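K.L.:
whatever this is, show me its structure:
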Amino acid sequence: MQTLPITDNGSIASANGEPETTHPVLKFLAKLISYLFHPCFVPVYVVLFLVYEHPNMFVGFSPKNKILVVAQAFMMFSFFPIITTLLLKALKFIDSIQLPTQKDRIIPLIANMTWYFWIWHVWRNLPDYPKELVALALGIFAASIIAMLANIKFKISLHAIGVGTMVTFLVTIALQQSLHFAVYLSVAFIIAGLVCTARLISGSHNTFEVYTGFLAGVGAQLIANVVVLN
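P.N.:
Purely as a prediction, here's the structure:
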């Protein structure tokens, strides 16, 4: 059976060694998935799940307080990182808001580490907030540190880090709580597979950068779980 070679960027090559052309529909879907499950949005999705779908995580919170938790997550995980990136682009500190190079990522990663540290610090000092939420915030902060260090050597996939953190967090609470998480875990793994595949199809990363990113997300969340949940 003949196997197709792999190009330097991790994409499949044809029999003559030339990269296979990707269908425009697949490229569009890859971009759509990359936007929908951008690292700025994935933590907010997880918080929404904890607040409104988990049966007892926020059982003592009023509707107003639940909205406050989601708003805090959105501000620190989505709004401030996006605004920071847009400002850096406007001031010409970065060439593109998509951060295609390692150089472009340096300042945004440092800024995001600040936002992530702040929300973790705030949540851990609020006694009514569940420790699982604190573990999630710490995992995201730890993942940003790993991403910053890895960025010195190569362009690690931030999308893969995001879904790696998400999957590990959900697996952890599924193992620790006597609830039926099969559907949620299935959805999480499907999303992770789609996101990682999308990053390869779009040509934004090679397989090494995607796999390393996913493992970095897993490792960061495991560290956070040990620190907070044990």
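
K.L.:
from here on, just use CA atoms for contacts and neighbour counts.
P.N.:
OK.

K.L.:
check whether the residue nearest the centre of the chain sits in a helix, strand or coil.
P.N.:
Nearest to the mean C-alpha position of the chain, by CA atoms, centre = their mean, lies residue 162 at 1.4 Å. Assigned with DSSP: H, G, I helix; E, B strand; the rest coil, residue 162 falls in the helix class.

K.L.:
looking at it, it is touching residue 34, isn't it?
P.N.:
No: using CA atoms under 8 Å, residue 162 is not in contact with residue 34, being 11.2 Å away.

K.L.:
report the set of residues contacting both of these two.
P.N.:
Residues touching both residue 162 and residue 34 (CA atoms under 8 Å, 6 or more residues apart in numbering): none.

K.L.:
about what we covered before: what's the closest residue in space to the residue nearest to the centre of the chain that isn't next to it in sequence in contact with, if anything?
P.N.:
Closest residue in space to residue 162, ignoring its immediate chain neighbours: residue 39 at 5.1 Å, by CA to CA, 6 or more residues apart in numbering. Listed by CA under 8 Å, 6+ apart, the contact set of residue 39 reads 158-159, 161-163.

K.L.:
three-state assignment of residue 165?
P.N.:
Assigned by three-state DSSP, the conformation of residue 165 is helix.

K.L.:
is it in contact with residue 140, as I believe?
P.N.:
Yes: using CA under 8 Å, residue 165 is in contact with residue 140, at 7.1 Å.

K.L.:
give me the common contacts of the two.
P.N.:
Common neighbours of residue 165 and residue 140 are listed as 220-221 (criterion: CA under 8 Å, 6+ apart).

K.L.:
what residues of the helix or strand where residue 136 lies count as buried?
P.N.:
Residue 136 is located in helix 131-151, with elements delineated by DSSP states H and E. Residues of helix 131-151 classed as buried by neighbour count (16 or more other CA atoms under 10 Å): 131-148, 150-151.

K.L.:
among the contacts of residue 39, who's most crowded?
P.N.:
Highest neighbour count within the contacts of residue 39, by other CA atoms under 10 Å: residue 161, with 31 neighbours.

K.L.:
so what's it up against?
P.N.:
39, 143, 147, 213-218.

K.L.:
the same query, at a cut-off of 7 Å, please.
P.N.:
With contact set as CA atoms under 7 Å, 6 or more residues apart in numbering, residue 161 has these partners: 143, 213-214, 216-217.

K.L.:
now show me the structure for the sequence below, then we'll compare the two:
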Amino acid sequence: MQKSISYIFHPIFMPLIGVLFYFSKSPRFIPLPLVQSKLVPIIILTLILPILVNVLLKAIGKVESIELKTTEERIIPLIVYCIILLIVIKRIITPFEFIELYYFFLGVFGSTLASIVLNMLNFKVSIHMLAISGILMFFIGLSVHFGINILGSIALVFLIMGAVATSRLSLKAHNANEVFMGCLIGIAPQLMLIPRWL
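P.N.:
Reported below is the predicted structural model:
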């Protein structure tokens, strides 16, 4: 059960969940072709490409598994993911079209960068907690920004955060400090950037 939670709420799905939630809750009219033109490259870049990179890294012996158990194994995938996020920010989601999503991805980039620095300092931050806590702050920001009641969704994310934290601790994938730090660096960049689009 604990392992299933870690897979279902894997960090790799979180950016896509944020984008899908945004398009489903935005009160603005967004033409379907425009939505599709953003979703397809985001799925390719943030979901499919990282999986292929991890498969390649495993094949050449740079990582042992998709779980990236050591700080050394995490650095290359995180750097690649930072590059992917920069492509998304520069080419796919611009501040002129979707300012909320632009700063969401900029926050994800900041969190990933912080995670790289901590890994280089031999501190294995929980990327699961980083991802889900970033989603939580984005949902809260959207609620305030659009003036919509999404308390049910926010409460659900809180419950998921608790389940993910429990899962990571039960599996001994992280200790309490690593879980807390993941939560902190997931929330902080989103929180700092929210005033720019509210």
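
K.L.:
translate the residue nearest to residue 162 of the first structure into the numbering of the second structure.
P.N.:
When the second structure is aligned by TM-score structural alignment, residue 39 of the first structure is paired with residue 11.

K.L.:
now residue 179 of the first structure
P.N.:
Aligned counterpart of residue 179 of the first structure in the second structure: residue 148 (TM-score structural alignment).

K.L.:
and its match, which of the three is it?
P.N.:
At residue 148 of the second structure the chain is in coil, as set by three-state DSSP.

K.L.:
ok, it - how many residues close by?
P.N.:
13.

K.L.:
kindly report the same for residue 88 of the second structure.
P.N.:
Look at residue 88 of the second structure: counted by other CA under 10 Å, it has 20 neighbours.

K.L.:
in the first structure, what residue corresponds to it?
P.N.:
Taking TM-score structural alignment, residue 88 of the second structure has residue 119 as its aligned residue in the first structure.

K.L.:
go on, residue 75 of the second structure?
P.N.:
Using TM-score structural alignment, the partner of residue 75 of the second structure in the first structure is residue 106.

K.L.:
so its match versus residue 172 of the first structure, what's the distance?
P.N.:
Going from residue 106 of the first structure to residue 172 of the first structure by CA to CA, to the nearest Å gives 31 Å.

K.L.:
next: residue 187 of the first structure.
P.N.:
As for residue 187 of the first structure, its distance to residue 172 of the first structure is 15 Å (criterion: CA to CA).

K.L.:
ok, residue 30 of the first structure next?
P.N.:
Per CA to CA, residue 30 of the first structure is found 28 Å from residue 172 of the first structure.

K.L.:
of these two, who's got more company?
P.N.:
Using other CA under 10 Å, the more surrounded residue of residue 30 of the first structure and residue 172 is residue 30, with 21 against 15.

K.L.:
give the contact list for the more buried one.
P.N.:
Residue 30 of the first structure makes contact with 198-199, 201-202, according to CA under 7 Å, 6+ apart.

K.L.:
same deal with residue 41 of the second structure?
P.N.:
Neighbouring residues of residue 41 of the second structure by CA under 7 Å, 6+ apart: there are none.

K.L.:
which position in the first structure pairs with it?
P.N.:
Looks like residue 41 of the second structure aligns to residue 72 there (TM-score structural alignment).

K.L.:
A strand includes its match, no?
P.N.:
No: assessed with three-state DSSP, residue 72 of the first structure is helix; it does not lie in a strand.

K.L.:
list the buried residues in stretch 189-205 of the first structure.
P.N.:
Across stretch 189-205 of the first structure, burial judged by 16+ other CA under 10 Å covers 189, 191-192, 194-202, 204-205.

K.L.:
the second structure: matching residues for that one?
P.N.:
Using TM-score structural alignment, stretch 189-205 of the first structure pairs with 158-174 in the second structure.

K.L.:
chain center to that stretch, what's the gap?
P.N.:
Between the centre of stretch 158-174 of the second structure and the centre of its chain there are 16 Å (CA atoms, centre = their mean, to the nearest Å).

K.L.:
same deal with stretch 50-67 of the first structure?
P.N.:
Centroid displacement of stretch 50-67 of the first structure relative to its chain, using CA atoms, centre = their mean, is 23 Å.

K.L.:
quick one: end-to-end distance for it.
P.N.:
End-to-end distance for stretch 50-67 of the first structure: 12 Å, by CA to CA.

K.L.:
who touches it?
P.N.:
Contact with stretch 50-67 of the first structure is made by residue 130, as judged by CA under 7 Å, 6+ apart.

K.L.:
try 10 Å
P.N.:
44-49, 68-73, 128-133, 170, 179, 181, 184 (CA atoms under 10 Å, 6 or more residues apart in numbering).

K.L.:
buried stuff in it?
P.N.:
50-52, 57-58, 66.

K.L.:
same check, this time on stretch 30-42 of the first structure
P.N.:
Buried residues in stretch 30-42 of the first structure, counting neighbours by 16+ other CA under 10 Å, are found at 30-31, 33-34, 37-42.
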